[in-house]
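Student: sharing a sequence plus its predicted fold:
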Amino acid sequence: MFRNTHQMMLFCTAVVLFVTACLYGQANVKMLRDALNDRVKTNAAMEGRVHNTLLTSEIIRYTGDEVLHTVRQMTGTGVQVEVNGYGYVIDPLLDPSAMIPVELDGNYRPEYNRNESGELVKLSFWKEVQRQ
């Protein structure tokens, strides 16, 4: 008899802890959702006065694989993509065999061109020359 009582108490404790954890998680999700909604409202109220001031001294480089993936992913977004000065629009659904002349193991330097409102208009990749 004592054994059954002990197991029932352990089971009830586990149920109470599980319900408490679920309620705590739900409260955290609500708090995060409210904070994100508040941040969206604050940014919308700024009316374009928010500017990115983060500048890094490290040069960003893309590999050829990343360039190829980026060109394919940017198709249909309205952003022009250039590789070494030539524009490419490739839709993998319409032409899966379309090729872009990139060296997969090469390094490419990205160049972001934005309009007055900060939207990305053109993305250019330039091949870096390997020094020997």
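Tutor: Cool, got the structure.
Student: from here on, contacts and neighbour counts on C-alpha atoms
Tutor: Noted.
Student: how many residues are close by residue 11?
Tutor: Residues near residue 11, counting by other CA atoms under 10 Å, number 12.
Student: doesn't it belong to a helix?
Tutor: Yes. According to DSSP: H, G, I helix; E, B strand; the rest coil, residue 11 belongs to a helix.
Student: how close does it get to residue 21?
Tutor: From residue 11 across to residue 21, the span is 15 Å (CA to CA, to the nearest Å).
Student: what does residue 79 give?
Tutor: 45 Å.
Student: looking at these two now, which is surrounded by more residues?
Tutor: residue 79 (17 against 12).
Student: quick one, what contacts residue 35?
Tutor: By CA atoms under 8 Å, 6 or more residues apart in numbering, no residues touch residue 35.
Student: hey, where'd the helices end up in this protein?
Tutor: 2-45, 64-74 (DSSP state H).
Student: got another, please set it beside the one above:
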Amino acid sequence: MSQNTQQLMLFCTVVVLFVTACLYGQQNVRVLSDALNHLLQTTTDMEGRLNTTLRISEPIRYSGAEVLHTVRQMTGTTVSVQVDGIAYVIDPLVNRRGTIPVQLAASYRPEFIRSGTGELLKIAFWKEASTP
């Protein structure tokens, strides 16, 4: 075969594959659109039987070990971490023996402070009083 014939066959193959991919993508978009329309119709048909909330039913609690891990992971980011009102920055690469006075078995309540745009600015952990 001549080189021109080979190039023509290669070009035709590429065109066929491109058209096939476009048709396959169009079919996927149609299937997803139909699924979303069906979901919208199902939700509309529920007529108020669907109840959504923006609150968490049970408050989040962290153990002391999770607090230590969070402080070490947030070091080097723009997010500051406070434990009982004191800010801590411990870089495990610089100071491996840096400690934070937390009780590993204690329970801590996190408080996430965000900017007006939703960007996380600070995480504050507050130790909860234990009940004997």
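Tutor: Nice, I can see it. Keep in mind the model is a prediction, meaning the values are calculated, not measured.
Student: return the most buried member of the helices of the first structure.
Tutor: Most buried of the helices of the first structure, by mean neighbour count (mean count of other CA atoms under 10 Å): helix 64-74, with a mean of 17.
Student: average distance between that one and the second structure?
Tutor: Its aligned residues in the second structure lie a mean 0.2 Å from helix 64-74 of the first structure after superposition (mean CA distance after the TM-score superposition for the first structure).
Student: now do that helix: which elements does it pack against?
Tutor: Using 3 or more CA pairs under 8 Å, 6 or more residues apart in numbering; DSSP states H and E, the elements in contact with helix 64-74 of the first structure are strand 80-83, strand 107-114.
Student: deepest in the core, which of those strands is it.
Tutor: Scoring these by mean count of other CA under 10 Å, the most buried comes out as strand 80-83, with a mean of 20.
Student: in the second structure, what range does that strand match?
Tutor: Counting by TM-score structural alignment, strand 80-83 of the first structure lines up with residues 80-83 of the second structure.
Student: so what touches the matching stretch?
Tutor: By CA under 8 Å, 6+ apart, the residues outside stretch 80-83 of the second structure that reach it are 71, 74, 87, 88, 89, 121, 122, 123, 124, 125, 126, 127.
Student: with the first structure superposed, average distance for it?
Tutor: Looks like 0.3 Å for stretch 80-83 of the second structure (mean CA distance after the TM-score superposition for the first structure).
Student: for that stretch, the distance to its chain's centre please.
Tutor: The chain centre lies 21 Å from the centre of stretch 80-83 of the second structure; the measure is CA atoms, centre = their mean, to the nearest Å.
Student: what's the offset of stretch 93-105 of the second structure from the middle of its chain?
Tutor: Distance of stretch 93-105 of the second structure from its chain centroid, counting by CA atoms, centre = their mean, is 27 Å.
Student: just tell me the aligned range of it in the first structure.
Tutor: Taking TM-score structural alignment, stretch 93-105 of the second structure hits residues 93-105 over in the first structure.
Student: OK, contacts around residue 109 of the first structure?
Tutor: Going by CA under 8 Å, 6+ apart, residue 109 of the first structure touches 59, 60, 61, 62, 125, 126, 127, 128.
Student: cool, and residue 113 of the first structure?
Tutor: Taking CA under 8 Å, 6+ apart as the definition, contacts of residue 113 of the first structure comprise 120, 121, 122, 123.
Student: any of those buried? List them.
Tutor: 122, 123 (16 or more other CA atoms under 10 Å).
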